[in-house]
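>>> pasted the sequence and its predicted model underneath.
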Amino acid sequence: MQAVNFFKMIVFHHQNDLKDHLLSYRSSNKSIGFVPTMGALHKGHLSLMKKALQENDILVVSIFVNPTQFNNVDDLEKYPRDLDSDRNTIASLQGEIVVYAPAPEDVYEDKVISEVFSFDGLENQMEGRFRPGHFDGVGTIVKKLLQIVSPNKAYFGEKDYQQLLIVKKMVAIEQLPVVIVGCPILREENGLAMSSRNERLSLKVRQKSGFIYKTLLDVQACFTSKSFKEISTYVEKMFEQQEDFKLEYFSITDADTLEAVESAEDNKKYRAFIAVYADGDVRLIDNIALN
């Protein structure tokens, strides 16, 4: 068995060894919580892990930078990777923890390619428009990881709200026996949504990046008093005044379908979504519930 003991953890690099290890938990009817990550772990990831440990007997954390969800090769190459640092971060937690840190060939076996999915149109909105093939890659890797780990519950952050809905849709389509749990966004002191990409920001721009969340709070505050067109114009003007940030998109959508809307209807929920380039090439996303 190729496993490495590290503090309170066992680290596996091969799915067959992981599956063998988890058999004893299943035979004892112990629950398995799962947090899939791409590493570069931060407090946002830890909040998901803590919730999983509270609700399950054992936590499995995957650390895998998935190549099929990157439509930009440079973005894939620049994505931070430091397994030792990630293991140290996880070691701060209390509980039974297993880490799965595979190579691409262990996950994908024959070919590192994506399946093609239909998510009832969810994949065509926002991120789907700007990152072709991204959600096919997300659906593929999450499906594979859920099949490998076979958890009772899997935990995803609401920062990637579109991804959360797509994962729920994929689980329903594939009829996978797992509960998908959405968890609130964790933020830095200035409001910037925690993300592994934040580490690539200069100190000056990272400090200023709270501007993104402040703008979303402004949108939330005027949601019932301004037209959606007025709100969008306001957001665009705010970003035109910021030399360190370039607005890629801003959208107000139905919270369930993610379709962009121009006005609100009673008894429907809405969210605002934003994607921004900071420091030139660091892409940041965020969102907020509006009602």
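Structure received.
>>> when you work out contacts or count neighbours from here on, use the C-alpha atoms and nothing else.
Will do.
>>> what sits up against the top helix by length along the chain?
Counting residues, the longest helix found in the chain (DSSP state H) is helix 134-149. By CA atoms under 8 Å, 6 or more residues apart in numbering, the residues outside helix 134-149 that reach it are 15, 18-19, 34, 36, 60, 66-71, 107, 113-117, 123, 127-128, 163, 166-167, 170-171.
>>> what do you get for stretch 247-265?
Contacts of stretch 247-265 (CA under 8 Å, 6+ apart): 121-122, 125-126, 162, 165, 227-229, 232, 235-236, 239, 268-277.
>>> in stretch 238-247, what's buried?
Residues 239, 244, 245, 246, 247 are the ones in stretch 238-247 that count as buried (16 or more other CA atoms under 10 Å).
>>> what's the farthest-apart pair in the residues you listed?
Distances among the buried residues of stretch 238-247 were taken as CA to CA; the most separated pair is 244 and 247, at 10.2 Å.
>>> in a helix, residue 161, correct?
Yes: Residue 161: assigned to a helix according to DSSP: H, G, I helix; E, B strand; the rest coil.
>>> distance of it from residue 202?
Distance, residue 161 to residue 202, by CA to CA, to the nearest Å: 26 Å.
>>> any idea how far residue 49 is from the residue nearest to residue 97 when sequence neighbours are not counted?
Excluding the flanking residues, the one nearest residue 97 by CA to CA, 6 or more residues apart in numbering is residue 59, at 4.8 Å. Using CA to CA, residue 59 is found at 7 Å from residue 49.
>>> spit out the residues that contact the two alike.
residue 35.
>>> please enumerate the strands of the protein.
3-6, 9-12, 32-37, 58-63, 97-100, 153-157, 179-183, 245-254, 270-278, 282-289 (DSSP state E).
>>> need those in JSON lines (columns: distance to residue 209).
As requested, these are exported to JSON lines (distance: least, CA to CA, whole Å):
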{"stretch": "strand 3-6", "distance to residue 209": "35"}
{"stretch": "strand 9-12", "distance to residue 209": "35"}
{"stretch": "strand 32-37", "distance to residue 209": "23"}
{"stretch": "strand 58-63", "distance to residue 209": "27"}
{"stretch": "strand 97-100", "distance to residue 209": "32"}
{"stretch": "strand 153-157", "distance to residue 209": "20"}
{"stretch": "strand 179-183", "distance to residue 209": "22"}
{"stretch": "strand 245-254", "distance to residue 209": "8"}
{"stretch": "strand 270-278", "distance to residue 209": "8"}
{"stretch": "strand 282-289", "distance to residue 209": "9"}
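>>> take a look at this one as well, against the first:
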Amino acid sequence: MNLYSSVHELTLELKKQKKNNNPICLVPTMGSLHEGHYSLVHKALEASETVWVSIFVNPTQFNDNNDFINYPKNLNKDIEKLLDISKNIKIFAPSAKEIYGKNIEPQKFDFGYIGEVMEGKFREDHFNGVATIVTKLLDLFKPDFVFFGEKDFQQILIVQKIIDESFHGTNLVRCETVRNKNGLALSSRNKLLKRKDYNNSNIIHEMLVFSKKNLMKIPYDKIKAHITSEINKVENFKLEYFEIRDEKTLFEIKKNNFNIGLRAFISVKVNSVRLIDNYLLN
């Protein structure tokens, strides 16, 4: 059997796997899978002959109910594609009731500064919802390895903090962002874009590359001003934030700073669809 929907079934299967001393690798997803997700799965298959993929659109991490309702879903297609990759992939696709019971509410967490800026600022309670489901999944699976993509870089720092505090036996594996031929980061939300908006979204990557090329040439405030202007002049596009921050602390640079480990972060609203991305600068 490759598909599990109940915690009871999952627990029994995990016990069998642990008896065989086969490392438990988990790739958490919200479904509507794409090549970015598949790259995580392939990476996980390098570490274990059996890989678990969770597919669960987590209601508690959406601060906008319309965003939750409109989030693309196609479980049957996701399952079919995963099993095309390997018959050794096992899928956990529970209902919200199975995960939360009757109380579909996020727990409250304090991640300090890394949870307050950027996505923490623009999406109230988002990281509480993320941390709630990640904690539940890590507690259920107790994986040796868990795989996340760097497109959601701030989320990776949140997950690492959860692991450091409560799941010492789990290793977080960071995987590079997968992009289309024009540089746009792959995202399930890309499927919600109209064709014209999708084609215009390449400007997001172009602006990240611009920041990398000009970090040592142009003052930081002028880089921000240029990117704001270029994004906002595109029809239906509105920049929410562009910031250059230390990738470990998420402290924003005050002026041009040439230390290693700087990363540019960007969020753009295209009509009602939010697109986020980031880029290592040095």
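Received the coordinates, thanks. This structure is a prediction, so every number in the text was calculated from the model and none was measured.
>>> could I get the TM-score for this pair?
Superposed pair, TM-score by TM-score structural alignment, normalised by the length of structure 2: 0.97. Supporting alignment: 282 aligned residues with a CA RMSD of 1.3 Å.
>>> residue range for the longest helix of structure 1 in structure 2?
In the comparison with structure 2, helix 134-149 of structure 1 aligns to the range 126-141 (TM-score structural alignment).
>>> where's the alignment partner in structure 2 of residue 22 of structure 1 relative to residue 8 of structure 2, distance?
Aligning on TM-score structural alignment places residue 22 of structure 1 opposite residue 14 in structure 2. Residue 14 of structure 2 sits at a distance of 10 Å from residue 8 of structure 2 (criterion: CA to CA).
>>> ok, now residue 106 of structure 2?
Noted for residue 106 of structure 2: a distance of 22 Å to residue 8 of structure 2, by CA to CA.
>>> these two: which is more packed in?
Set side by side, residue 106 of structure 2 and residue 8 show more neighbours around residue 106, with 20 against 10, by other CA atoms under 10 Å.
>>> and the helices in structure 1?
Under DSSP H, structure 1 gives helices at 15-27, 43-55, 73-78, 83-90, 104-108, 127-130, 134-149, 161-174, 203-208, 210-221, 228-240.
>>> now tabulate these in JSON lines and tack on distance to residue 283 of structure 1.
Converted to JSON lines, these look like this (distance: least, CA to CA, whole Å):
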{"stretch": "helix 15-27", "distance to residue 283 of structure 1": "32"}
{"stretch": "helix 43-55", "distance to residue 283 of structure 1": "17"}
{"stretch": "helix 73-78", "distance to residue 283 of structure 1": "9"}
{"stretch": "helix 83-90", "distance to residue 283 of structure 1": "22"}
{"stretch": "helix 104-108", "distance to residue 283 of structure 1": "24"}
{"stretch": "helix 127-130", "distance to residue 283 of structure 1": "11"}
{"stretch": "helix 134-149", "distance to residue 283 of structure 1": "14"}
{"stretch": "helix 161-174", "distance to residue 283 of structure 1": "16"}
{"stretch": "helix 203-208", "distance to residue 283 of structure 1": "12"}
{"stretch": "helix 210-221", "distance to residue 283 of structure 1": "12"}
{"stretch": "helix 228-240", "distance to residue 283 of structure 1": "15"}
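>>> so which of those helices comes closest to residue 192 of structure 1?
Of these, nearest to residue 192 of structure 1 by CA to CA is helix 210-221, at 4.7 Å.
>>> any chance you could list what contacts the closest one?
Outside helix 210-221 of structure 1, the residues that reach it (CA under 8 Å, 6+ apart) are 190-193, 231, 235, 238, 272, 286-291.
>>> any idea which residue sits dead centre in structure 2?
residue 152 (3.8 Å; CA atoms, centre = their mean).
>>> mind checking how far the aligned residue in structure 1 for residue 77 of structure 2 is from residue 41 of structure 1?
By TM-score structural alignment, residue 77 of structure 2 lines up with residue 85 in structure 1. Remark: distance between residue 85 of structure 1 and residue 41 of structure 1 (CA to CA) = 8 Å.
>>> higher neighbour count, the two?
Neighbours per residue, other CA under 10 Å: of residue 85 of structure 1 and residue 41, the larger number sits with residue 41, 23 against 13.
>>> map that one onto structure 2.
Counting by TM-score structural alignment, the partner of residue 41 of structure 1 is residue 33.
>>> residues near the closest residue to that match other than its chain neighbours, how many?
The shortest distance from residue 33 of structure 2 to any non-neighbouring residue, by CA to CA, 6+ apart, is to residue 78 (6.0 Å). Residue 78 of structure 2 sits with 17 neighbouring residues when counted by other CA under 10 Å.
>>> thinking residue 78 of structure 2 is in contact with residue 32, fair?
Yes: counting by CA atoms under 8 Å, residue 78 of structure 2 touches residue 32, with 6.5 Å between them.
>>> which residue, other than its chain neighbours, is closest to residue 245 of structure 2?
residue 252 (4.1 Å).
>>> counterpart of that neighbour over in structure 1?
In structure 1, the residue matched to residue 252 of structure 2 (TM-score structural alignment) is residue 260.
>>> quickly note the distance from its match to residue 125 of structure 1.
Residue 260 of structure 1 is 8 Å from residue 125 of structure 1, by CA to CA.
>>> before we move on, what about residue 118 of structure 1?
13 Å.
>>> what lines up with residue 228 of structure 2 in structure 1?
Match for residue 228 of structure 2 (TM-score structural alignment): residue 236.
>>> tell me how far that match lies from residue 229 of structure 1.
Counting by CA to CA - residue 236 of structure 1 and residue 229 of structure 1 are separated by 11 Å.
>>> next one: residue 239 of structure 1
Where residue 229 of structure 1 is concerned, residue 239 of structure 1 sits at a distance of 16 Å (CA to CA).
>>> same check on residue 80 of structure 1?
On the measure of CA to CA, residue 80 of structure 1 and residue 229 of structure 1 end up 38 Å apart.
>>> and these two? which has more neighbours close in?
For residue 80 of structure 1 and residue 229, the more surrounded residue by other CA under 10 Å is residue 80, and the numbers stand at 17 against 12.
>>> OK, contacts around that one?
Contacts of residue 80 of structure 1 by CA under 8 Å, 6+ apart are 39, 40, 196, 197.
>>> contacting residues for the first one?
In this case it means residue 39 of structure 1. Applying CA under 8 Å, 6+ apart, we find residue 39 of structure 1 in contact with 63, 64, 65, 80, 81, 82, 83, 86, 196.
>>> circling back: let's see if you can find the most crowded of the contacts of residue 80 of structure 1.
residue 39 (22 neighbours).
>>> about what we covered before: does the match of residue 41 of structure 1 touch residue 80 like I think?
No: if you go by CA under 8 Å, residue 33 of structure 2 and residue 80 don't touch, sitting 10.8 Å apart.
>>> same list (the contacts of residue 39 of structure 1) but as JSON lines, adding distance to residue 45 of structure 1.
Formatted as JSON lines, those follow (distance: CA to CA, whole Å):
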{"residue": "63", "distance to residue 45 of structure 1": "11"}
{"residue": "64", "distance to residue 45 of structure 1": "14"}
{"residue": "65", "distance to residue 45 of structure 1": "15"}
{"residue": "80", "distance to residue 45 of structure 1": "15"}
{"residue": "81", "distance to residue 45 of structure 1": "15"}
{"residue": "82", "distance to residue 45 of structure 1": "15"}
{"residue": "83", "distance to residue 45 of structure 1": "14"}
{"residue": "86", "distance to residue 45 of structure 1": "10"}
{"residue": "196", "distance to residue 45 of structure 1": "9"}
